[in-house]
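This is a predicted model, with the sequence first.
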Amino acid sequence: MRTPKLLATVLAVAAAVGALAGCSAISSGTITDKHYRAAYQSSYWTTHCMSYDSEHNCTMSIPVERKQHHPDRWTFDLRAGDKDGWVEVSQATYDMYKIGDYYGDSAGGGRF
């Protein structure tokens, strides 16, 4: 039963990291930098259990390659007073603003 518990733990940690990755202290402010990351694909290996014994322990497993697509990503680094943060935006929004512009609530911004 070790493999299902390990997989559940890995998935729980990945979900927590994913949830935290979208966090930023601020969502509006002066744009201090702009970043573009092109789409890419990553892969990793895991195992898949093919048979179990009477106590539900895996007795035979095979390696399985998993692939994940990561889409294009556009972000602004922001500064508001003494706080720094970042926000993910659409390509259209990215193209509309330049470094030094104000981005956010009073500029009709927010998260797109």
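Received it, and whenever you're ready, just let me know what you need. Keep in mind it's a predicted model, so treat the numbers as computed, not measured.

drop to CA atoms for contacts and neighbour counts, all remaining ones
Will do.

The residue nearest to residue 73 when sequence neighbours are not counted - how many residues pack around it?
Nearest non-adjacent residue to residue 73, counting by CA to CA, 6 or more residues apart in numbering: residue 37, 5.1 Å away. Counted by other CA atoms under 10 Å, the residues lying close to residue 37 total 11.

From residue 29, how far out is residue 37?
Between residue 37 and residue 29 the computed distance is 22 Å (CA to CA, to the nearest Å).

pretty sure the residue nearest to residue 73 contacts residue 74?
Yes. Counting by CA atoms under 8 Å, residue 74 is a contact partner of residue 37 at 6.6 Å.

Name the residue closest to the centre of this protein, please.
residue 18 (5.0 Å; CA atoms, centre = their mean).

Okay, one more to line up with it:
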Amino acid sequence: MVPIRKMIAVLLIALVAMLASCSAIDRGTITSKSHEEARYIPVSYCTYRGGDGVCKSYGIRYDYYPPNWRFDIRNEKETGWAYVDEGTYDKYEVGDFYNGED
């Protein structure tokens, strides 16, 4: 049986490696492109009155998320992504090398 501390350490190392393997990077070959339109996301909230910590009423607000354009990229050292503006997104195709200077 594997000691619990050793198992937790292995899991933490695996988690850190997984998170580090895909992150924002600034240059590499474009492996895919994605775009999301602007959108509003409903978020529920609660209002408190009277200091008793009890929710008195619920409401919904709509948070705005602007459009975004993203390249998934890979270079010799890492795999990750880069968010770009619409002009840069239109300028490059999958398979092109993105140098992060646009």
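Okay, I see it. Small disclaimer: the values here were computed from a predicted structure and weren't measured.

The residue nearest to residue 73 of the first structure corresponds to which position in the second structure?
Residue correspondence to the second structure (TM-score structural alignment): residue 37 of the first structure is matched to residue 36.

can you check residue 101 of the first structure too?
Using TM-score structural alignment, residue 101 of the first structure lines up with residue 96 in the second structure.

do the same with residue 67 of the first structure
Aligned partner of residue 67 of the first structure by TM-score structural alignment: residue 62.

re the thing from before, so who does the residue nearest to residue 73 of the first structure touch?
By CA atoms under 8 Å, 6 or more residues apart in numbering, the residues touching residue 37 of the first structure are 72, 73, 74.

Okay, and the last one sits in which element?
What that stands for is residue 74 of the first structure. strand 73-80 (DSSP states H and E).

Mean deviation, that strand versus the second structure?
With mean CA distance after the TM-score superposition for the first structure, strand 73-80 of the first structure departs from the second structure by a mean of 0.4 Å once superposed.

Could you check whatever helix or strand residue 87 of the second structure lives in and say which residues are buried?
Here residue 87 of the second structure, judged by DSSP H and E, is contained in helix 86-91. Within helix 86-91 of the second structure, the residues scored as buried using 16 or more other CA atoms under 10 Å are 88, 89.

for that helix, packing partners?
strand 68-74 (3 or more CA pairs under 8 Å, 6 or more residues apart in numbering; DSSP states H and E).

The very next helix or strand once past the strand it packs on vs strand 68-74, what angle?
Using DSSP H and E, the helix or strand that follows strand 68-74 of the second structure towards the C-terminus is strand 79-84. Orientation check (axes from the mean of the first three to the mean of the last three CA atoms, to 10 degrees): strand 79-84 of the second structure against strand 68-74 gives 150 degrees.

Show me which residues of strand 79-84 of the second structure are buried.
Under 16+ other CA under 10 Å, the buried positions of strand 79-84 of the second structure are 79, 80, 81, 82, 83.
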